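In: Sequence first, then the predicted structure, then my questions.
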Amino acid sequence: MTNDGNMKDATETYSGFVGLMKWGTIASVAIAAIVVLLISS
């Protein structure tokens, strides 16, 4: 089905995607908190 090269590439791509989603979520929460603080003051 797949050889080792394809699986290695897929694993690296998936790891990059998960990292991007993690940091994107953290950034979104931080920006939302800043916006809420600005609106409430």
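Out: That came through fine. Fair warning: this is a prediction, and the values are worked out from it, not measured in the lab. Numbers count the residues shown, from 1 in each chain.

In: Going by C-alpha atoms from here, please, whenever you check contacts or count neighbours.
Out: Noted.

In: what about residue 35, neighbour count?
Out: 11 (other CA atoms under 10 Å).

In: Which neighbouring elements make contact with the strand or helix carrying it?
Out: Assigned by DSSP states H and E, residue 35 falls within helix 4-40. Using 3 or more CA pairs under 8 Å, 6 or more residues apart in numbering; DSSP states H and E, no helix or strand is in contact with helix 4-40.

In: try this one next to it:
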Amino acid sequence: MADDHEHGKMDIKEQEKTFDAFITWSTRVAIFSVCVLLFMALVNS
């Protein structure tokens, strides 16, 4: 069964969509975290 596999022939559209969504979510969480930390630093001083 493994002999039938041809490298580079698999459809990876779903994996690419999932990865793009993960990167988008991670970026938004990071930006939100930085904003919260900046807000806390400004309010605390």
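Out: Cool, the structure landed. Being a predicted model, the structure only gives us computed values, none of them experimental.

In: Assuming the best superposition, what's their TM-score?
Out: Remark: TM-score between the superposed chains equals 0.81 [TM-score structural alignment, normalised by the length of the first structure]; 38 aligned residues with a CA RMSD of 1.4 Å.

In: Quick one: map residue 28 of the first structure onto the second structure.
Out: Here residue 28 of the first structure is matched to residue 33 in the second structure, going by TM-score structural alignment.

In: give me every residue that touches that match.
Out: Contact partners of residue 33 of the second structure, counting by CA atoms under 8 Å, 6 or more residues apart in numbering, are absent.

In: any idea how far residue 9 of the second structure is from it?
Out: Per CA to CA, to the nearest Å, residue 33 of the second structure is found 40 Å from residue 9 of the second structure.

In: go on, residue 45 of the second structure?
Out: Distance from residue 45 of the second structure to residue 9 of the second structure, by CA to CA: 58 Å.

In: repeat for residue 19 of the second structure
Out: Taken as CA to CA, the span from residue 19 of the second structure to residue 9 of the second structure is 19 Å.

In: With residue 27 of the second structure instead?
Out: 31 Å.

In: Residue 30 of the second structure now?
Out: From residue 30 of the second structure to residue 9 of the second structure the distance is 35 Å (CA to CA).

In: and residue 31 of the first structure, how many neighbours does it have?
Out: 12.

In: what's the answer for the one 5 residues further on, then?
Out: The number of residues packed near residue 36 of the first structure is 11, by other CA under 10 Å.

In: what's the answer for residue 9 of the first structure, then?
Out: 11.

In: And residue 43 of the second structure, by the same measure?
Out: Residue 43 of the second structure: 8 neighbours (other CA under 10 Å).
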